[in-house]
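> All I have is the shape, not the residue letters:
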C-alpha cells in the first residue's frame, strides 16, 4: 500500500516535472517531435565524454576523493593500494559492472569495463558509492548489519553521484556543465519510468492468466500515465503496440526490485537539494547513513539521517519543486 501511494504521488506531482525536461530536451535538440529513439541524447553535439585515458580517470578519481573528505581519501587509497579495481577493458573479459564485498579481507571490489563514455565516470561515482559504504561499515562486528536492503544500497550509490558533482570538470573539462545537466535530467525522467515498471509488475504477477495482448495493453495504458509525451516512430510496431517492457529484464530476473531504484533516487535528490544549501551538513548526514548500514529499519535510518521518507504524503511534490528551481538555474546557465 505504501508503494502504491508512492506511485500515485509520482503520477500527480512528478510526471509534470519530468515532462518539462523532455520538452526542454526536444527544443535543445531542434526536433519537431521527440521520438523514443531520441530520448537517450541530451545535446545536439552529442553526449559528454570524459577527456582522459582510463588510467587518468582513475587518477582523477583518487584526487577527487582525497579532496572530498578524510574518510573518502582513506577509502580510495585503500582501493588503489589493494588493486581492488578491475575496470579496464580487455579481450574476452566479461561484460557488466558491479561492486561486491570480500568479507575475508574486509575489502570492497569493483568490476567494470571502461569504454570511453560517461559510464566510466559513473563507475568512479556510483560504484564507489557502494564500495565506500562497504568500506565504512565493513568493520562492524555484527555481520547482519552488512545485509542491507536494495533501496538502502542504491541510496548510497546514487547520492555519491551528486556529492562528487563539484569535481566533474576534472573528468569532462569544458563540458562538465553539460554532463551535470544531463545527469540531473536523466535521473528525474527515470522516476516515472521506474514507477511504471513496478506498477506493471504488480498487475501482471497478480494476473498470470493474462494473455500477451492484455499485458501489452496494460503497458500502453501505463505509458500514457507515466510518459505522456512518448511517441514511437511507427504507429504500428512492436514497441508502439505495448512491447517495450520486454526490454526490462528485471521484470523477469528480479521481480519487484525496480522500485528500489526509484525510492533510492528520491533520497539522493534530497541530498542534492541539501548539499546546494549546506554541503558539509549533507555529507555528515550521508556518512552517518552509510555507517548505519542495516542496523535499523530503512525508514528509521532515513529519519535519523535527517531525510524524509518518500512514502510520506507531500514529499514528492516538495522534492520536485525544489529540484525544479535547481534545474531552471542550470537551464538558464546553458542558454
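Structure received. Just so you know, these numbers come straight off a predicted model, no measurement behind them. Numbers count the residues shown, from 1 in each chain.
> From now on I want contacts and neighbour counts done on CA atoms only, so please keep to that.
Will do.
> so how far is residue 28 from residue 182?
Between residue 182 and residue 28 the distance, using Cα to Cα, to the nearest Å, works out to 12 Å.
> Mind checking which of those two has more residues around it?
residue 182 (19 against 13; other Cα atoms under 10 Å).
> Put this next to the first one:
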C-alpha cells in the first residue's frame, strides 16, 4: 500500500520495516492505544498500535503512518522543535493519509470496500457537532471558573441539545442532568484540543478532493506541508497547501456539497 502510494512513502515504509520501527499487533501485557512518536537519537519515527483484526485497524495504521511520515520527512531538521507541527496542524497529515490510501482498501475489505469508505468519510462529519459542543463548553468553563458542578452539568446539557438534539438518554437521570461530559478525557487532559480535529478534517477532506481530481497535485500539496513541520503556523500551512481556511465563511459548504454528491452514489441503507 505505502510502497505503491508514492516514492516517498515507499522509502518511508521500507525504512520502518527494516529498522523494526513498527509495533502493531496487540498482545498480552501490552498497553492500550496507538500513537506515532519520534526517536531523537535515531532520527526516526516509531509507530505503536494494537491491531486485533477489525476494520478500524487499517484506519489507525494509516492515521499513525500519516504522523510518522511527516516526522520522517523532517527527520534531518537542525531544530528539533520543528520536526512536528503544533496540535492545531498535526492532525491534518494523519487524517489526509487515512484517505489517500483508499485505493488499496479492496485488499482488506473486498466486497465491503464501499461500505468502509462511506462510513469512514461520513464519520468525520458526524464528529463535527460533538467537537464544536465540546469547544463551546470549554470556553464556558474557563470564562466562568466559579460555577458549581451542577451549573456546569446544566450548561453542558444545554449545549448538547443545541448541537445534538437527537441525543436520547432514555430517562437516565445522571446523563439527563449533564453528566456525560465526564467521559470526554480531553476536557481534563488537553483543553481546547478537540476542535483541532474539526479543523484538520476540514483541511484533510479538501486535500482528498484535490487528490481525486488530480492525484499528482494532491500528493505534492500534501508532501509540501509534511516537509515544513513546525516551521510555519497553521494559517501558513493551509496557504502552502492551497486550501481554503476552515475559518473562512463558506469553507464547510464547499466540502459538504462535494461529499454530498459523492455519497449519493451509494445506497446507505445497506450500511
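Sure thing, it's come through. What you see is a predicted model, and the numbers here were worked out from it, not measured in a lab.
> Need the TM-score from the superposition.
Taking TM-score structural alignment, normalised by the length of the second structure as the basis, the two superposed chains have a TM-score of 0.95; 271 aligned residues with a Cα RMSD of 1.7 Å.
> so the residue nearest the centre of the second structure, which of the three states?
Of all residues in the second structure, the one closest to the mean position by Cα atoms, centre = their mean is residue 95, 4.1 Å from it. Classification of residue 95 of the second structure by DSSP: H, G, I helix; E, B strand; the rest coil places it in helix.
> In the first structure, point me to whatever sits opposite it in the alignment.
Alignment note (TM-score structural alignment): residue 95 of the second structure maps to residue 158 of the first structure.
> same check, this time on residue 221 of the second structure
In the first structure, residue 221 of the second structure lands on residue 285 (TM-score structural alignment).
> again with residue 147 of the second structure
Match for residue 147 of the second structure (TM-score structural alignment): residue 210.
> Could you find the closest non-adjacent residue to its match?
In this structure, residue 210 of the first structure finds its nearest non-sequential neighbour in residue 204, 7.1 Å apart by Cα to Cα, 6 or more residues apart in numbering.
> That neighbour and residue 169 of the first structure: what is the separation?
For residue 204 of the first structure, the distance to residue 169 of the first structure - Cα to Cα - is 45 Å.
> before we move on, what about residue 219 of the first structure?
In terms of Cα to Cα, residue 219 of the first structure sits 40 Å off from residue 169 of the first structure.
> Which of the two has more residues huddled nearby?
Between residue 219 of the first structure and residue 169, counted using other Cα under 10 Å, the more crowded position is residue 219 (24 against 16).
> The aligned partner of the more buried one in the second structure is in what secondary structure piece?
The alignment partner of residue 219 of the first structure in the second structure, by TM-score structural alignment, is residue 156. Counting by DSSP states H and E, the element that carries residue 156 of the second structure is helix 149-163.
> Now do stretch 46-61 of the second structure: which range of the first structure does it align onto?
Aligning stretch 46-61 of the second structure against the first structure (TM-score structural alignment) gives residues 109-124.
> Tell me where the stretch 51-200 of the first structure has strands.
Counting by DSSP state E, counting those that start in this stretch, the stretch 51-200 of the first structure has strands at residues 85-86, 98-102, 107-111.
> Residue 198 of the first structure: which of the ones you listed is closest?
Residue 198 of the first structure sits nearest to strand 98-102 of all the strands of the stretch 51-200 of the first structure, at 22.7 Å, using Cα to Cα.
> what's that closest one packed up against?
Secondary-structure packing of strand 98-102 of the first structure (3 or more Cα pairs under 8 Å, 6 or more residues apart in numbering; DSSP states H and E): strand 107-111, helix 128-137.
> out of those, deepest packed?
Stretch with highest mean neighbour count among those: helix 128-137 (a mean of 25; mean count of other Cα atoms under 10 Å).
> so how far does that helix sit from its counterpart in the second structure?
Following the fit onto the second structure, the mean deviation recorded for helix 128-137 of the first structure is 0.5 Å by mean Cα distance after the TM-score superposition for the first structure.
> Check stretch 151-160 of the first structure too.
Comparing stretch 151-160 of the first structure with its match in the second structure after superposition yields a mean distance of 0.8 Å (mean Cα distance after the TM-score superposition for the first structure).
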